[in-house]
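Asks: Predicted coordinates and the sequence they were generated for:
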Amino acid sequence: MLNAPLAPTQALEEAAEWLMRLSEGDLSDSERAEWEHWKTSSPERDRAWARAQLLQSKLGGLPPSLAMSALDRPASAERRAALGKLALLLAVMPIGWGGWKLTETADYSTRVGEQRELVLADGSRITLNTDTAIDVRFDSQQRLVHLREGEVLVQTAHDASRPFLVSTRQGRMQALGTRFTVRELDMRTHLAVLEGAVKVSLADNSQTAPLIVSAGQRTDFSAQTFGALDTADGNVDAWTRGMLMADKMRLADFVAQMMRYRRGFVRCDPAIADLRVSGAFPISDSRRALGMLVQTYPVIVSGHLNGYWVTLSPA
């Protein structure tokens, strides 16, 4: 279960639990091994623990009122309430304390909810989606864009003497006169080709031949293996038009998509996680998008901390 995709809210709750357990005293060898594995099992858990470390460094440990509840094991109502408060504290920590992302400054980046279009020196166009960072390295041999995190739409300009490459931690993609989207998510790279074709080489598996992904196709890959080659969603670039297109999408998946474009957190009650939703939703106005859900589906939206923390519950 540790390697399954999860929402940032769940990662924060898990980080709060580990912070509580660490405050109670020394972990056993097996518990410490479990903790070490947990920290590196997903990007969301890594970021959540970075926030936990930041809280420890700023406050010198848990706030006293929460530290007392940490001693109350096995789980009690008081301890569960303290865990909820701690997870919320991790969520709303001021960005100025160190930031959610612990990365060096990229050549180009966007904040949460922001998009940006670039015209590169060769005339190629790159559109950065929300919370994205790239580096650009052009020389006489190649044109290279490194996607540190996030998602981009690439439209390449012709240059017969220099290949156009997009790299991630999982591999390298060579554009073959094309337009395509690349997103890094859950330790995999997701590629969808809209025009032309893209040749993909894996980062840590030179034995596997490169994969050619043609227009109308999509795939995802880790550093060692390719996923299935499927038909690309025709709305994969809808974010460039300010829209999230849902076609019988699970509500939990819809919430995960909307969270990419807003600060704060949206939590979906498991009772309605599998509710299927459809429609065109504005990504720049999450309040309006959630209002559209309430008008159409049996969902109640409740907010806390001036809308920073939102919960979706069954009506």
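Replies: Happy to help now that I have it.
Asks: Please make it C-alpha for all contacts and neighbour counts, starting now.
Replies: Fine.
Asks: my guess is L12 contacts A50, does it?
Replies: No - distance between L12 and A50: 10.2 Å, which falls outside the contact criterion (CA atoms under 8 Å).
Asks: Pick out whichever of those two has more residues nearby.
Replies: With neighbours defined as other CA atoms under 10 Å, L12 and A50 compare such that L12 has more, 27 against 20.
Asks: A further structure is provided below for comparison with the first:
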Amino acid sequence: MIKDRKSSARTTREAADWLDRLDTPPHETEELEAFSAWRADPENRAEYERLEDIKRAMATMRDDPDMREAAAEALQRGVTRRKRYSPLARRPRWLVGGLVAACLVATIGAFALRMPTYSTRVGETFSATLEDGSHVQLNTDSAVRVRYSAGQRRIELLRGQALFQVAHNAQRPFIVSAGNTQVRALGTRFDVRKIGDDVRVVLVQGSVEVSDPAVRPAPWRLKAGQSLALPRTASGATTPTTVDTPSATSWTTGNLTFQGVPLSEAVAELNRYSRDKIVLAPGVPADRLVTGVFPAGEQGDFIAAVSSIFDLKSVRKSNGDLELQPQGPTSG
């Protein structure tokens, strides 16, 4: 047991050291190779990512109103404690400052624990049950930060896509923010996607209220089976549209469903699930429509289908990407 604790402490120290070293570029090739070798150990990798999450949470909490209020309370507790116990007032200033700093650290630590971050890498999915019984399912290359308080349940979609199954609680609204867009629900099931500055909301069940003050002052109210797309160029004329929800959320079952989607859009969607990308060469009919169901993260079936339909061939590039090219004229 003591050996395990020592090993865990050593891993934490090493992870903290790497986090600090990599935060100050430039980096030599040998250093990056050493980090890659160290991070190959699953325990090292998990601890490094845990410290990364804490660091990100600390950075985002600097300007957070709740954090500022909690920090002020922690400072006040330190001042009150110093006044209450007169011997403390005669102790060295550095000791008093240390006690106040300890209050701040404890407060920040409590906030970090209340703000878990869940994330996935390219090609991964992840599901979690939150403290209130709500469920969140993350798609490929996605991240959310959970911020629950007594009065509301707030989740920030940092990137990617997530499906939410919300436990009903009228006294604690469930709010998902994605950039400037907010989705408010009481008890429902909906999908939110954030790629860059573009946001899309798909309502599977129940009702939600979507607001984006940068687009228009009044919120949109969606019904089950509706979708609202808010691209960065969105205007107040943006309106909800009817959508096939099983197709829009098919990623939760490991598939991608396309119904009359331009080839270029289908390729862009499939590329989200793989580090090796599909590239359309000049001359490929990028606006031709694609319909079909394909496994997410597996390019073979998709490439075989579109190559047959549109008379294409695939060529593996030196960087691992697959380029779809028009078939050359056959010689007689």
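Replies: Noted; the coordinates are in hand. Given the structure is predicted, the values throughout are model-derived calculations rather than measurements.
Asks: Which residue numbers in structure 1 does the host helix or strand of A74 of structure 2 align to?
Replies: Using DSSP states H and E, A74 of structure 2 maps to helix 65-84. Aligned by TM-score structural alignment, helix 65-84 of structure 2 falls on no residue of structure 1.
Asks: so what corresponds to R267 of structure 1 in structure 2?
Replies: Match for R267 of structure 1 (TM-score structural alignment): V279.
Asks: What is the equivalent residue in structure 2 for D131 of structure 1?
Replies: So D131 of structure 1 corresponds to D141, using TM-score structural alignment.
Asks: Am I right that its match falls within a strand?
Replies: No - D141 of structure 2: not assigned to a strand; according to DSSP: H, G, I helix; E, B strand; the rest coil it is coil.
Asks: can you give me the helices for the stretch 1-150 of structure 1?
Replies: Listed in chain order, the helices found in the stretch 1-150 of structure 1 under DSSP state H, counting those that start in this stretch are 8-23, 29-39, 43-59, 64-70, 77-92.
Asks: ok, and what's touching the last one?
Replies: Spelled out, that is helix 77-92 of structure 1. By CA atoms under 8 Å, 6 or more residues apart in numbering, the residues outside helix 77-92 of structure 1 that reach it are 9, 12-13, 15-17, 20, 48, 51-52, 55, 66, 69-70, 72-73, 264-265.
Asks: Provide the aligned range in structure 2 for it.
Replies: Using TM-score structural alignment, helix 77-92 of structure 1 lines up with nothing in structure 2.
Asks: before we move on, back to that, just put the helices of the stretch 1-150 of structure 1 in TSV and tack on distance to R162 of structure 1.
Replies: What follows is those, written out as TSV (distance: least, CA to CA, whole Å):
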stretch	distance to R162 of structure 1
helix 8-23	40
helix 29-39	40
helix 43-59	33
helix 64-70	58
helix 77-92	45
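Asks: for those helices, which one ends up most surrounded?
Replies: helix 8-23 (a mean of 21; mean count of other CA atoms under 10 Å).
Asks: Structure 2: matching residues for that one?
Replies: Alignment of helix 8-23 of structure 1 against structure 2: no match, by TM-score structural alignment.
Asks: What lies in contact with that helix?
Replies: The contact list for helix 8-23 of structure 1 (CA under 8 Å, 6+ apart) reads 27, 35, 44-45, 48-49, 52, 61-62, 67, 70, 83-84, 86-87, 90-91, 265-267.
Asks: Strands of the stretch 151-300 of structure 2, start to end?
Replies: Counting by DSSP state E, counting those that start in this stretch, one finds strands in the stretch 151-300 of structure 2 at the ranges 153-165, 174-178, 181-185, 189-195, 198-205, 207-212, 216-223, 226-230, 241-242, 255-262, 278-280, 289-295.
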